[in-house]
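J.: this one's structure only:
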């Protein structure tokens, strides 16, 4: 699959089943995704992969910590139980690096994750990046053994998409209103 096709056909996949990439394949794809722009090559992130019992324990904790009604808690747990691979994204900034501010490290982490999502899609896997207030849960942080200074950025639910039809290719939207051309002579400089 070429890059343009991957970008235009990728969707957040909410119905996932086996197989998911193995730990080795995930690592292979992550090595490529890690070539995304990253000033200083700090790699200010890490992944925690949860399968089987680990996924079930994390699913229970996610449901228990969600402040919503019982039906919503059950849905959160069912979603986490039904996905073959639950990958937790942890932001690990280098706070004292004076050349790479934290916002830039966060941008690098997001770029890496976007690349990983496209690589998963190109290999036939589906994913959805889920985030919410659960990323602030102390109980989840303890369960995942996060270090002080690390932040949860959410979870990639990863598996094989279960859909009846192939994803439609998106039509790129007009973004010309989001582009301007800087010309100093017009600014009176």
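T.: Perfect, I can see it now. This structure is a prediction, so every number in the text was calculated from the model and none was measured.

J.: hey, let's count contacts and neighbours off CA atoms from now on
T.: OK.

J.: following the helix or strand hosting residue 71, which helix or strand shows up next?
T.: Residue 71 is part of helix 70-82, with elements assigned from DSSP states H and E. Downstream of helix 70-82, the next assigned helix or strand under DSSP H and E is strand 85-91.

J.: and that following strand, what does it pack against?
T.: Helices and strands touching strand 85-91, by 3 or more Cα pairs under 8 Å, 6 or more residues apart in numbering; DSSP states H and E, are strand 45-50, strand 151-161.

J.: residue 29 and residue 120 touch, don't they?
T.: Yes. Counting by Cα atoms under 8 Å, residue 29 does reach residue 120; the two are 7.4 Å apart.

J.: quick one, which of those two is more surrounded?
T.: residue 120 (25 against 19; other Cα atoms under 10 Å).

J.: next up, a second structure to put side by side with the first:
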């Protein structure tokens, strides 16, 4: 995964639990790095180790840790230097979800070695969509739930996310049903 994910994990831990907690979690994960370069690739094992160590250190389920990291990461990206990519996808949560597949095409221009996940969005009705998440990775279902909730917060829209299919439960990919209050 690119360093921007691991950097967001580090930043979230420091923001919520302080620098000492970050160092304990980093050491528990067996990671020596203290800084992650946002545009550099890192082995996925680093991210998974950070999630597992955070779960153990804070006595929280890994799914809860992943949701929190996903939400924080989405807001960090949306309010940070990649905000233009988010706003290019639209001004509502529905627009963003419909245009999310194109966002990774744009992202590939910034990160040429990126092997991004692939999203598909099927609009079910006004205020409802089915989001398909294709990736070779497993175990990130709750990260995507957090990401969608983070984007809903960014667009100041309440939403519900329901898992319809899970890759780690034998499905080909993760599928989510997302519902929100339609725009007036």
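T.: Ah, there it is. What you are looking at is a predicted structure, and each value in this text was computed from that prediction instead of being measured.

J.: next, the TM-score between them, please.
T.: The TM-score (TM-score structural alignment, normalised by the length of the second structure) is 0.32; 89 aligned residues with a Cα RMSD of 4.7 Å.

J.: before we move on, back to that, any idea which of the helices and strands packed on strand 85-91 of the first structure gets closest to residue 142 of the first structure?
T.: Nearest of those to residue 142 of the first structure, taken as Cα to Cα: strand 151-161 at 11.5 Å.

J.: quick one: the closest one to helix 70-82, angle?
T.: 70 degrees (axes from the mean of the first three to the mean of the last three Cα atoms, to 10 degrees).

J.: which strands or helices does strand 151-161 of the first structure pack on?
T.: Counting by 3+ Cα pairs under 8 Å, 6+ apart, strand 151-161 of the first structure packs on strand 16-17, strand 85-91, strand 126-130.

J.: just those: most buried one?
T.: Stretch with highest mean neighbour count among these: strand 85-91 (a mean of 24; mean count of other Cα atoms under 10 Å).

J.: list the buried residues for the next helix or strand after that one?
T.: Next along the chain after strand 85-91 of the first structure, taking DSSP H and E as the criterion, comes helix 102-122. For helix 102-122 of the first structure, burial by neighbour count (16 or more other Cα atoms under 10 Å) applies to 102, 104-106, 108-113, 115-122.

J.: do stretch 23-35 of the first structure as well
T.: Buried positions in stretch 23-35 of the first structure, judged by neighbour count with 16+ other Cα under 10 Å: 26, 29, 30, 33, 34.

J.: picking up where we left off before, what's the closest of the helices and strands packed on strand 85-91 of the first structure to residue 16 of the first structure?
T.: Smallest distance to residue 16 of the first structure across those (Cα to Cα): 4.8 Å, for strand 151-161.
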